[in-house]
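*Asks:* make a model of this:
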Amino acid sequence: MMRPIEPFLTEFLTGTYKNLTAEQVTRQVYPVWTYSNLVLLVPVLLVTDFLRYKPVIILQGITYVTTMLLILFGSGVHLAQLAFFCYSIAMAADVAYFSYIYTMVQPRYYQRVTSYVKGAILLGYAAGAMLAQLLVSLGGVSLGCLAFITLISVSVALLTSFLLPMPKTSLFHKGTRSAQRGTSGEETPDSEDFSIWARSTTAAKHVGSKFRGFLLDCKECYSSMAMLFYCIWSATGTCGFYQVSAYIQLFWLHTQPGNFTAYNGGVDAFSTLTGAAASVAVGHMSLEWSVWGELVLGGFTFLVAGAIFLMDLTDNIWISYMCFALFKTVYLQLSTICTFQIAKTLSRRRYALVFGMNSFVNTVLQSVLTAIVINSLQLSITSQYFVYASFFAAISLLFTVRGVYTVLHMKRPTGGNQAERATNLPEGSRP
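*Replies:* Model prediction:
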């Protein structure tokens, strides 16, 4: 995550290094990431569980290195698009990362480990952004040098990914092959399923069976309304976050054309650090999430929408910086809440499925927003951010209404509601 070039990537692409125009970056380069991610997410999800996560994490490292090589040494719109295509592969592989982590720890540690891991990820990003800001502001270092430092950083990450231990189980196929066959030589249901697959004469039968299994798993996972709403926020909130973050440098270019990248790294570092602190703090919060969780999401999402509205209305770059910092901090905290709430209500074999489905829905929404707002309507950058603020306001309204209903429903004196709600959740303690 330590990628110092990212806070200054727009200037790198539109400046003397690559000589692309802001219009080319907005309409032709950045959308490639969104559309490619939509196409790649499902294949990566299917391959992730079959390969037991670690190879996909290694693939992520390889594509990050390839992306930086193309950004450093490529020129023209087409190579920039290829770089963002590789970047989309790396982003699609994110589903393997948390799925891998949740196979390595017990369910009772999910809330804490989610907060620690997200905090570590954000700390790495903040370190890269702060390093970039210090080097540019105090050292006069060129953006080309920042890109080279980023290449070194992602190369080190690729090398360390080879040291990760392989999980002993997958999420859709319980246990290893030897475990599936059983130590006593007796055939278990899992070994029977594996034998049927192994004896399949065509790959089409296996794909069809896998797809039917996905549908049954989806039906069971999303049968809980509480689970469904956390997944809705995870998908829609992440969609809005990526849309706002992807074009924020272009927004700052519009707000202050002569000095739009002066403090990008510092703002990114500060907002990421505060987001990391908020994420870690969430891991130690004692709250009756089954009662108050949806109302918390609704209230804080309203704060996010307000920050984007204010950022869109102001011409002051410093107010815009503060609004973005507030937006990112609150989003990262709410994202952490959703992640551990989803994880602790699932059985282990469904993590990759649910997180992958959330990512897929998020990517579909991003693609729709990009196609309508950027490619079809070709709205100005300020109009784009008005749409994004309205998007978060709609999410806030949905979750506030749902949260009020949940609180009233759960707090009614007629007993049994809370126990009934807990019963309806998927079992998270099953292996």
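
*Asks:* from now on I want contacts and neighbour counts done on CA atoms only, so please keep to that.
*Replies:* Fine.

*Asks:* okay, now the closest residue to Arg181 other than its chain neighbours: neighbour count?
*Replies:* In this structure, Arg181 finds its nearest non-sequential neighbour in Ser191, 4.9 Å apart by C-alpha to C-alpha, 6 or more residues apart in numbering. Residues lying near Ser191 (other C-alpha atoms under 10 Å) number 21.

*Asks:* how much space between Ser191 and Gly182?
*Replies:* Noted for Ser191: a distance of 8 Å to Gly182, by C-alpha to C-alpha, to the nearest Å.

*Asks:* likewise for Ala120?
*Replies:* The gap separating Ala120 from Gly182 is 39 Å, by C-alpha to C-alpha.

*Asks:* Ser184: which element?
*Replies:* Per DSSP states H and E, Ser184 falls between elements, in no helix or strand.

*Asks:* return the set of buried residues in stretch 363-383.
*Replies:* Buried residues in stretch 363-383, defined by neighbour count with 16 or more other C-alpha atoms under 10 Å: 363-367, 369-371, 373-374, 381-382.

*Asks:* quick revisit: who's more crowded, Ala120 and Gly182?
*Replies:* Ala120 (18 against 14).

*Asks:* dump the residue contacts of that one.
*Replies:* Going by C-alpha atoms under 8 Å, 6 or more residues apart in numbering, Ala120 touches Ala276.

*Asks:* next secondary structure element downstream of the helix or strand that contains it?
*Replies:* Secondary structure from DSSP H and E places Ala120 in helix 110-137. Moving toward the C-terminus from helix 110-137, the first helix or strand encountered (DSSP H and E) is helix 143-161.

*Asks:* here is the second sequence; please produce its structure so I can put it next to the first one:
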Amino acid sequence: MNNINYLWLFALLFEASDTVRSVLYPVMSELFPTLLLCLYGFFSNLRPSEPFLTHFLLGPEKNLTETQVVNEIYPVWTYSYLALLFPVFLATDYLRYKPVLILQAASFVATYAVLVWGRGVPAMQVLELAFGLASATDVAYYSYIYSVVPPASYQRVTGFCRGATLLGSAAGSLSGQLLVSLAAVRLRRLVEATLAAAVVAFTVPWFLPMPGRSLFFHRSGEEEGEATAEEEGRSRNGTAMEGGSRNGTAMEGRTRGVQERSDDADSKVPLNSQRVDPRQRSSGLTEVLRLLWRDFLRCYSQRPLLAWSAWWALSTCGYFQVVNYAQALWERVRSPTDLEIYNGYVETLATLLGAMAALAVGSVRVSWATWGEAALCLFSAVMAACVFTMDLVRHVGVCYGAYVLFRTAYMLLITVATFQIAASLSMQRYALVFGVNAFVALLLQSVLTLVVVDTAGLGLDVFSQFLIYGCYFAAIAAIFLLAALSKMASGRRSKTPAVPGETDSDTRSLPY
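*Replies:* Okay, here's the model as predicted:
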């Protein structure tokens, strides 16, 4: 009798544990990789030395000149980033993200190891090459999570991952400034601390589960059909640019459709399982390139998406140039009697205000389809004014303030651009469009760097560079001012009665 009771108790416990496991496993299969990615994003962006990089290179530790740093070393990052972006994008999808994440972590370690022990211009150029590789592989960080969580969780986990990177960046800048200001820590020690954080980040991606699918090379026919159906549904329903975020109903319907078509056995297999779905098929390079080209033409045929993407590429090009060379400008305008450097506080404030602006704009109700071009013109003009102020006033405090406003304006509007572009795209095309926009931005930046910064081109000093960057943003503002005026003129023409006695209420609204 006792044995029978023990068997009954064992069976009851087994059934209870199976029930608990069936409830918790889907949650843990999503939570575990998200938590690891957040840890990786935090430590890989925890860089106490970043706000003082130019000062460190110009100081006695490395003893480099301003011309060497600005005109010979920094341009290597732009060129390497551009050259590696597209092949890394394809390799990331083909290798299913995790190996490329490990490569990125190794690149960060190599970058700061060279910064600690390397000397001379060639060593620093190798450093920029390694950092260019790390920047190009950043696509793996934001793509990995979409392969291991269900579509309904995309928005939530993206917010977690982006929040972790911003928190790491702000924490790194603030801790570096506090160590310099309060403890008089040498800059070399900050670089060593950054290297230590990179080593911690390097250990994290090894524990990530290997995805069983990817967006382009390893996808099921079911997913491809759903992406096409979703895209056509968005076009028919006119959701292209009015929404501030993804259509939740469409996303829920897509998720429900996948679940209804899945059988019971497949529904128990988590998305991050290494077991390959029997319905999955691997696409060849030619097929993937053809798919990408077809989707490229289909996406950029939409005028609103083209406008937001054009601003994205143009402004990101100028933004990178300003951020990359701002420290060199501060070194020039800083008085020799100023023994204290506040770069860390400035970077922290700029990061936090940019994050707050990005969060706040999500709750602002604006018809971006109507006022989009006007907003792009206005904020581009604000950014141009900030750059001109940094260049012409030449006071370090004013430069700091203009820089913070510049970055805040950019972060606010790039968030709006992200919303507007993503609103009409499936996940596959989302990755394509943002990849293309980044590539165009880097291509423009490489041309600008080659002509303005590089010693092979004009090799201008930092003040002349910022004057050109100010004119560049003013030109962007002028382009979108013309676009806004053209849109207003076309709107008035559409409201003109075609038949005598016709009223404005009879006219049709604009298609965008």
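
*Asks:* can you pull the TM-score for these?
*Replies:* With the length set by TM-score structural alignment, normalised by the length of structure 1, the two chains reach a TM-score of 0.85; 404 aligned residues with a C-alpha RMSD of 2.9 Å.

*Asks:* picking that back up, host element of the residue nearest to Arg181 of structure 1?
*Replies:* Assigning secondary structure by DSSP H and E places Ser191 of structure 1 in helix 189-198.

*Asks:* what's that helix in contact with?
*Replies:* Contact partners of helix 189-198 of structure 1, identified using C-alpha under 8 Å, 6+ apart, comprise 173-174, 177, 180-182, 206.

*Asks:* quick one: what's aligned to Thr14 of structure 1 in structure 2?
*Replies:* Using TM-score structural alignment, the partner of Thr14 of structure 1 in structure 2 is Leu58.

*Asks:* how close does its match get to Gly253 of structure 2?
*Replies:* Taking C-alpha to C-alpha, one finds Leu58 of structure 2 at 57 Å from Gly253 of structure 2.

*Asks:* which of those two has more residues huddled nearby?
*Replies:* Neighbour count, other C-alpha under 10 Å: between Leu58 of structure 2 and Gly253, Leu58 has more, with 17 against 13.

*Asks:* how about that one: what's its closest non-neighbour residue?
*Replies:* Going by C-alpha to C-alpha, 6+ apart, Leu58 of structure 2 has Leu64 as its nearest residue, at 5.0 Å.

*Asks:* show me the contacts for the one you found.
*Replies:* Leu64 of structure 2 makes contact with 57-58, 120-121, according to C-alpha under 8 Å, 6+ apart.

*Asks:* quick check: angle from the helix holding Ala120 of structure 1 to helix 143-161?
*Replies:* Going by axes from the mean of the first three to the mean of the last three C-alpha atoms, to 10 degrees, helix 110-137 of structure 1 is angled at 150 degrees with respect to helix 143-161.

*Asks:* before we move on, the earlier item: closest one of the buried residues of stretch 363-383 of structure 1 to Ile248 of structure 1?
*Replies:* Closest to Ile248 of structure 1 out of the buried residues of stretch 363-383 of structure 1 is Ile381 (9.1 Å), distances taken as C-alpha to C-alpha.

*Asks:* which one is that closest one nearest to, not counting chain neighbours?
*Replies:* Excluding the flanking residues, the one nearest Ile381 of structure 1 by C-alpha to C-alpha, 6+ apart is Phe251, at 6.0 Å.

*Asks:* and that neighbour, what pairs with it in structure 2?
*Replies:* Using TM-score structural alignment, Phe251 of structure 1 pairs with Leu329 in structure 2.

*Asks:* from Leu215 of structure 2, how far off is its match?
*Replies:* When distance is defined by C-alpha to C-alpha, Leu329 of structure 2 is 42 Å away from Leu215 of structure 2.

*Asks:* just the element for whatever residue of structure 2 lines up with Val361 of structure 1, please.
*Replies:* Aligned counterpart of Val361 of structure 1 in structure 2: Val440 (TM-score structural alignment). Following DSSP H and E, one finds Val440 of structure 2 within helix 427-448.

*Asks:* quick check: angle from that helix to helix 154-183?
*Replies:* Put simply, helix 427-448 of structure 2 runs at 40 degrees to helix 154-183, going by the same axes, to 10 degrees.

*Asks:* helix 427-448 of structure 2 vs structure 1 - mean distance after superposition?
*Replies:* By mean C-alpha distance after the TM-score superposition for structure 1, the fitted helix 427-448 of structure 2 averages 1.2 Å away from its aligned residues in structure 1.

*Asks:* stretch 102-116 of structure 2 too?
*Replies:* Mean for stretch 102-116 of structure 2 is 1.1 Å (mean C-alpha distance after the TM-score superposition for structure 1).

*Asks:* matching residues in structure 1 for that stretch?
*Replies:* Under TM-score structural alignment, the match for stretch 102-116 of structure 2 is residues 58-72.

*Asks:* need the residues that contact that stretch.
*Replies:* The contact list for stretch 58-72 of structure 1, computed with C-alpha under 8 Å, 6+ apart, reads 79-80, 82-84, 86-87, 89-91, 93-94, 144, 147-148, 150-151, 154-155, 157-158, 161-162.

*Asks:* next: stretch 172-180 of structure 1.
*Replies:* For stretch 172-180 of structure 1, contacts defined as C-alpha under 8 Å, 6+ apart pick out 49, 168-170, 187-188, 190-191, 194, 349-350.

*Asks:* in JSON lines, list the buried residues of stretch 363-383 of structure 1 along with distance to Met225 of structure 1.
*Replies:* Shown next, in JSON lines, are these (distance: C-alpha to C-alpha, whole Å):
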{"residue": "Thr363", "distance to Met225 of structure 1": "22"}
{"residue": "Val364", "distance to Met225 of structure 1": "22"}
{"residue": "Leu365", "distance to Met225 of structure 1": "21"}
{"residue": "Gln366", "distance to Met225 of structure 1": "24"}
{"residue": "Ser367", "distance to Met225 of structure 1": "26"}
{"residue": "Leu369", "distance to Met225 of structure 1": "26"}
{"residue": "Thr370", "distance to Met225 of structure 1": "29"}
{"residue": "Ala371", "distance to Met225 of structure 1": "30"}
{"residue": "Val373", "distance to Met225 of structure 1": "31"}
{"residue": "Ile374", "distance to Met225 of structure 1": "34"}
{"residue": "Ile381", "distance to Met225 of structure 1": "36"}
{"residue": "Thr382", "distance to Met225 of structure 1": "36"}
